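J.: Just a sequence and a predicted model for now, questions to come.
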Amino acid sequence: MKITIIGTGLIGSQLADKLTAQGHDVTTASLSSGVDLLTGAGLDKALADAHTVVNVTNSPTFDEKSVEFFRTTVGNLLAAGERAGVAHQVVLSIVGVDRVPQLDYYRAKLLQEELLRGGPTPYSIVRATQFFEFMEPTMSWTSDETSVRLPATPVQPIASAEVVDALADVATAPPLDGILEVAGPDRFTLDEIGRITLTARGDDRPVVVDAQAGLFAAVQGDVLTPGPNARLAPTHYRDWLTT
């Protein structure tokens, strides 16, 4: 199967390697390869003869400008896909994206989903929880030399490699015309994750619960955790930290 992956970051690069190892004909597309989603330049060549397109791009900003980024890029990608005869469009999204309207980036990602659902091509949406790899950067936003401040927001993080596994399975199967949620096996609050991470790193700073700290301070309740039908990955956060 010929598969084009739009985006070559943490997920896109792993996905390309996995699908290539499975024997698929994989093309990766990004600015560095001459593909500009905002203008559409290079898309027709990147999508030529592709059966499936997997979109794992991120907006360069997480503010209100991200809304227009996804509006433009999804429009260009769907139009190019229709011209190329693409049979399946896959997008990576976020668990809870439809339940946090106060976050600009989540509203933008929800628009991305809505445009895909309304487009001309059969589709699949994979919603993932926060990645293990992003836990420490999330902590750094509200850390100083003496403490780490985090809200008690419930999350159920997942290793990026296991998001890749789910994307590979979806990309090589018939379109869902719906949503698959994927998450890790364990539910924590962010402050719990902070303590677990600091302990594993030998860092003795205390974690202070602060409902106003960081990006997820705007999140109320357990909206970032998956529903009962989610695909749960096997790797535990504590085990991942040791490796």
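T.: Perfect, thanks for sending it.
J.: Could you use CA atoms for every contact and neighbour count after this?
T.: Noted.
J.: What segments of this protein are strands?
T.: Using DSSP state E, the strands of the chain run over 2-6, 25-29, 52-55, 88-94, 123-128, 148-150, 154-155, 179-183, 188-189, 207-209, 231-232.
J.: counting contacts, what elements does the second one pack onto?
T.: In this case it means strand 25-29. With contacts taken as 3 or more CA pairs under 8 Å, 6 or more residues apart in numbering; DSSP states H and E, strand 25-29 sits against strand 2-6, helix 10-21, helix 43-47.
J.: Which positions within that strand qualify as buried?
T.: 26-29 (16 or more other CA atoms under 10 Å).
J.: Distance to Phe70 added to the strands of the chain, as a markdown table?
T.: Formatted as a markdown table, these follow (distance: least, CA to CA, whole Å):
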| stretch | distance to Phe70 |
| --- | --- |
| strand 2-6 | 13 |
| strand 25-29 | 16 |
| strand 52-55 | 11 |
| strand 88-94 | 12 |
| strand 123-128 | 15 |
| strand 148-150 | 29 |
| strand 154-155 | 25 |
| strand 179-183 | 18 |
| strand 188-189 | 30 |
| strand 207-209 | 34 |
| strand 231-232 | 26 |
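J.: next up, a second structure to put side by side with the first:
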Amino acid sequence: MKFAVIGGTGLIGSQVVQNLNAAGHEAVPHSLSTGVDVLTGQGVDAALAGADVVVNLTNSPTFDDASPAFFRTSMDNLLAAARRSGAGHFVILSIVGADRVPELDYYRAKTLQEDILKAGPVPYSIVRATQFMEFVDDVLSWTADDDTVRLPRTPLQPVAAADVAATVTDVAAGPPLGGTLDLAGPDTYPLDELGRLTLTAKGDRRSVTTDDTAGMFAAVHGDVLTAKYGARIAPTHYTDWLK
């Protein structure tokens, strides 16, 4: 099969392209760097021409109230082009629990992206993943100074990017789900404990202070960002990934 992987040069997209090609498919990466602009529509029809499956892994450049407009415009352009090209499957990557955190602009935007896909003209699959292990350092940096990292006790279930890419690959190569598959790592940690574990593993002498008002995840209530019954559990443990 032929796959058009939009956002195919990024962290997940580049691995999905590699996985699909290794499995004997034809997967072509597309991004701004290859001349495809999902906001203006430039290069989109050419990128999707002849594709059996469209995998959209593009992301908003910001996490603020501009992100809904990005996802609406990009999805409208990509779905229209997918319909014109005759693609039979459209896959996106979203976030576990995104629809349960309306306080966050970016999570509302990802929920909007899902809703646009569900209402669109192409059979679809949605893969929802928990927080990437690769982004934990970024999360810590949001509320850090030279001596202390302030973190809430929000439960997270981090997943390795390689496991996310493997699952997106499996779903893209299969029949459309017409629904959602949740993916999570095997272990759940309160974010403050995850921070302590990370700093210790890296030999970082800063201390973690529990502060349920600190950072973006302070807006999350309860365990909505962790996997529920029926989710796929990835094999990579965070402690092993840290090594």
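T.: Perfect, thanks for sending it. Note that the structure is a prediction, hence the values are computed from the model and not measured.
J.: TM-score for these two?
T.: For this chain pair, the superposition-based TM-score is 0.98 by TM-score structural alignment, normalised by the length of the first structure; 242 aligned residues with a CA RMSD of 0.7 Å.
J.: out of the helices and strands packed on strand 25-29 of the first structure, deepest packed?
T.: strand 2-6 (a mean of 24; mean count of other CA atoms under 10 Å).
J.: now the angle from that one to strand 25-29?
T.: Orientation note: strand 2-6 of the first structure sits at an angle of 20 degrees relative to strand 25-29 (axes from the mean of the first three to the mean of the last three CA atoms, to 10 degrees).
J.: burial of Asp204 of the first structure, as a residue count?
T.: Neighbour count for Asp204 of the first structure, taken as other CA atoms under 10 Å: 11.
J.: Aligned counterpart of it in the second structure, please.
T.: Matched to the second structure by TM-score structural alignment, Asp204 of the first structure sits across from Arg205.
J.: Next one: His89 of the second structure from Thr188 of the second structure, what distance?
T.: Using CA to CA, to the nearest Å, we find His89 of the second structure at a distance of 32 Å from Thr188 of the second structure.
J.: Of all the strands of the first structure, which one is nearest Leu167 of the first structure?
T.: strand 123-128 (7.0 Å; CA to CA).
J.: Against which helices or strands is the closest one packed?
T.: Counting by 3+ CA pairs under 8 Å, 6+ apart, strand 123-128 of the first structure packs on strand 88-94, helix 104-117, helix 160-171, strand 179-183.
J.: Could you pull out the buried residues of the third one?
T.: For helix 160-171 of the first structure, the neighbour count (16+ other CA under 10 Å) marks 160-168, 170-171 as buried.
J.: Dump those residues to CSV, plus distance to Glu133 of the first structure.
T.: Converted to CSV, the buried residues of helix 160-171 of the first structure look like this (distance: CA to CA, whole Å):
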residue, distance to Glu133 of the first structure
Ser160, 7
Ala161, 10
Glu162, 12
Val163, 12
Val164, 13
Asp165, 16
Ala166, 17
Leu167, 17
Ala168, 19
Val170, 22
Ala171, 23
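J.: hang on, the earlier thing: a markdown table for the helices and strands packed on strand 123-128 of the first structure, including distance to Asp49 of the first structure?
T.: Formatted as a markdown table, those follow (distance: least, CA to CA, whole Å):
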| stretch | distance to Asp49 of the first structure |
| --- | --- |
| strand 88-94 | 12 |
| helix 104-117 | 20 |
| helix 160-171 | 15 |
| strand 179-183 | 25 |
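J.: mind checking which of these is nearest Trp240 of the first structure?
T.: Among those, helix 160-171 sits nearest to Trp240 of the first structure (CA to CA), with 10.9 Å.
J.: what angle separates the closest one from strand 123-128?
T.: Going by the same axes, to 10 degrees, helix 160-171 of the first structure makes 160 degrees with strand 123-128.
J.: quick one: contacts of helix 160-171 of the first structure?
T.: Helix 160-171 of the first structure has contacts (CA atoms under 8 Å, 6 or more residues apart in numbering) with 10-11, 14-15, 18-19, 52-54, 88, 90, 92, 124, 126, 128, 131-133, 176, 182, 233.
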